[in-house]
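Trainee: Just to be clear, the model below is a prediction. Sequence and coordinates:
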Amino acid sequence: MRNQNQPVATEGYPFIGLFAFVTLVFALLGWGLLTLVFLGLTLFTIYFFRNPERSAPADADAVIAPADGKVVFVGEVNEDRYFKSRAIKVSIFMSVFDVHVNRAPCSGKVLDMFYHKGEFLNAALDKASLQNEQGGIFLETGKGQRLLFVQIAGLIARRIVTYPVVGDVLERGMRYGLIRFGSRVDVYFPLGSEIKVGLGERTRAGESILGYFR
């Protein structure tokens, strides 16, 4: 899969190249202010698509955060797509300043995937889980536990990128996709799971422990 080792996600290359080219053109024309503006955009785009190395916690049973950001929801909800029952949802909101490369929260086989077009509401709002454009992965671990994690587009984000296909086996902490320019990831645990994060906490993709299965 893509972006397993690159320091900058490949999805950012077209944007970085475009801004760098425009910066060069303005510099050659001697337009100082516009040169500085587009140089800033070039540097920010490199920063936005950064893809740092992370080390998963030693506890192999821990379900880890798929995204950098702030926990904006923890609680029970109806999950009618796969669990067909109540589930525990943990929602992580990513601002434009967070790393946007997403990582697998646990190891397992991709049983199913979905993608739905939708609106582009503020991803920090809970109704974004139902109304916004989104794509999800339903995964089963080697022990038979199942987890659903959903990438959700936001007010600015307009592109969800997901690398795996049905049948792929993901390793905990590996990069599996990204969302461009501000977004959210929801993780659905089976009811009875032990959740280790609370509202307002910050998470780091591939490192922070969200919880444990029953």
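Mentor: Noted; the coordinates are in hand.

Trainee: C-alpha from now on. contacts and neighbour counts both.
Mentor: Will do.

Trainee: Strands along this protein, start to end?
Mentor: Assigned by DSSP state E, the strands in the chain fall at 62-64, 69-79, 85-94, 101-103, 108-116, 134-140, 146-153, 160-162, 169-170, 175-179, 183-190, 194-195, 202-203, 209-212.

Trainee: Mind putting the ones you listed into a markdown table with distance to residue 12 and mean neighbour count?
Mentor: Formatted as a markdown table, the strands of the chain follow (distance: least, CA to CA, whole Å; neighbours: other CA atoms under 10 Å):
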| stretch | distance to residue 12 | mean neighbour count |
| --- | --- | --- |
| strand 62-64 | 25 | 25 |
| strand 69-79 | 20 | 18 |
| strand 85-94 | 17 | 22 |
| strand 101-103 | 11 | 25 |
| strand 108-116 | 22 | 17 |
| strand 134-140 | 20 | 22 |
| strand 146-153 | 17 | 25 |
| strand 160-162 | 12 | 18 |
| strand 169-170 | 23 | 18 |
| strand 175-179 | 11 | 24 |
| strand 183-190 | 16 | 27 |
| strand 194-195 | 34 | 17 |
| strand 202-203 | 23 | 20 |
| strand 209-212 | 28 | 20 |
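
Trainee: Use this one as the comparison:
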Amino acid sequence: MSVSQHSAIAREGMPLLIVAIFGALLLQIYFGADSWPSWVLVLALGWLLRDPQRSIPASPLGIVSPVDGKVMAVEATKDPYLSRDSLKISIRMPLYGTFTLRSATEGNVIQHWMADTVPRGSGHTHAVWLQTDEEDDVVLALHPGRFFGRIACYLSTGDRVGQGRRCGYIPLGAQLDVYLPANCPAKVRVGEKVWGGRSILAQFIHRAQVLKPITS
């Protein structure tokens, strides 16, 4: 299994953590031991901004969870982005992190949709279309979070991304809808906890190529 490599603290939160540490040091200089609550805050902030390494499953046809959270829905529905029948898996991220977004599959970024271009009535603020080398299509779509409605996404159209690789950040969490080919069997159930880059949500199904015998 491959392991994604990055800092244990999300780089998006590093400036905030540095400011908190600096503030705690100043308080300790002026107030000594009475400044201990500021260090508790630093520890809590560091835990909230954590970005642990994840072992990516050795499953080329597996679709991994893009975020940590709880499965809220597993249903057959219409994909509003690609106008196809699809399997939708909805994941609600917790307020207490982690907030890292990962790629559900290996492939290329085909298109982005922002708040002003998402389909009307979808309730999404951002969506990304990924396509595998076998032309399996996956759409990741973000519902507005409780406090933030936007995502920090580091993918551009045409980029190549690996399965389970870090590709964005969603401050304080949100709900993510994952639209998959309709024939994908789900590997999770409603209420199940999933881990970004590690839990398998579903699996691509490819028809085996039938070889015709050679006749003389």
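Mentor: Arrived safely, thanks for sending. Predicted, not measured: the structure shown is a model, and the values here were computed from it.

Trainee: Fetch the TM-score of the aligned pair.
Mentor: With the length set by TM-score structural alignment, normalised by the length of the first structure, the two chains reach a TM-score of 0.84; 198 aligned residues with a CA RMSD of 2.1 Å.

Trainee: related to what we said a few turns ago, same list, the strands of the first structure, but as a markdown table with distance to residue 20 of the first structure please.
Mentor: Compiled in a markdown table, the strands of the first structure are given as follows (distance: least, CA to CA, whole Å):
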| stretch | distance to residue 20 of the first structure |
| --- | --- |
| strand 62-64 | 36 |
| strand 69-79 | 28 |
| strand 85-94 | 26 |
| strand 101-103 | 22 |
| strand 108-116 | 33 |
| strand 134-140 | 31 |
| strand 146-153 | 26 |
| strand 160-162 | 23 |
| strand 169-170 | 35 |
| strand 175-179 | 22 |
| strand 183-190 | 25 |
| strand 194-195 | 44 |
| strand 202-203 | 32 |
| strand 209-212 | 38 |
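
Trainee: so which of those gets nearest residue 22 of the first structure?
Mentor: Proximity to residue 22 of the first structure, assessed across the strands of the first structure by CA to CA, is greatest for strand 175-179 (24.5 Å).

Trainee: got the angle between the closest one and strand 134-140?
Mentor: 160 degrees (axes from the mean of the first three to the mean of the last three CA atoms, to 10 degrees).

Trainee: so how far is strand 175-179 of the first structure from its chain's centroid?
Mentor: 6 Å (CA atoms, centre = their mean, to the nearest Å).

Trainee: Where does it end up in the second structure?
Mentor: Against the second structure, the aligned range for strand 175-179 of the first structure is residues 166-170 (TM-score structural alignment).

Trainee: any residues touching that stretch, and which ones?
Mentor: Stretch 166-170 of the second structure is contacted from outside by 4, 12, 99-103, 150-155, using CA atoms under 8 Å, 6 or more residues apart in numbering.

Trainee: Compute the distance between residue 165 of the second structure and residue 183 of the second structure, please.
Mentor: 24 Å (CA to CA, to the nearest Å).

Trainee: Sorry, slip of the keys, the one I care about is residue 143 of the second structure.
Mentor: 24 Å.

Trainee: what does residue 131 of the second structure give?
Mentor: On the measure of CA to CA, residue 131 of the second structure and residue 183 of the second structure end up 16 Å apart.

Trainee: same thing with residue 101 of the second structure?
Mentor: 25 Å.

Trainee: Could you tell me which helix of the second structure is the longest one?
Mentor: helix 14-31 (DSSP state H).

Trainee: tell me which residues in it are buried?
Mentor: For helix 14-31 of the second structure, the neighbour count (16 or more other CA atoms under 10 Å) marks 14, 17, 20-21, 24-25, 27-28 as buried.

Trainee: Which one of those residues is nearest to residue 77 of the second structure?
Mentor: residue 14 (39.3 Å).

Trainee: which ones are touching the residue nearest to residue 110 of the first structure when sequence neighbours are not counted?
Mentor: Sequence neighbours aside, residue 139 is the residue nearest to residue 110 of the first structure in space, at 4.5 Å (criterion: CA to CA, 6 or more residues apart in numbering). Going by CA under 8 Å, 6+ apart, residue 139 of the first structure touches 108-112, 146-148.
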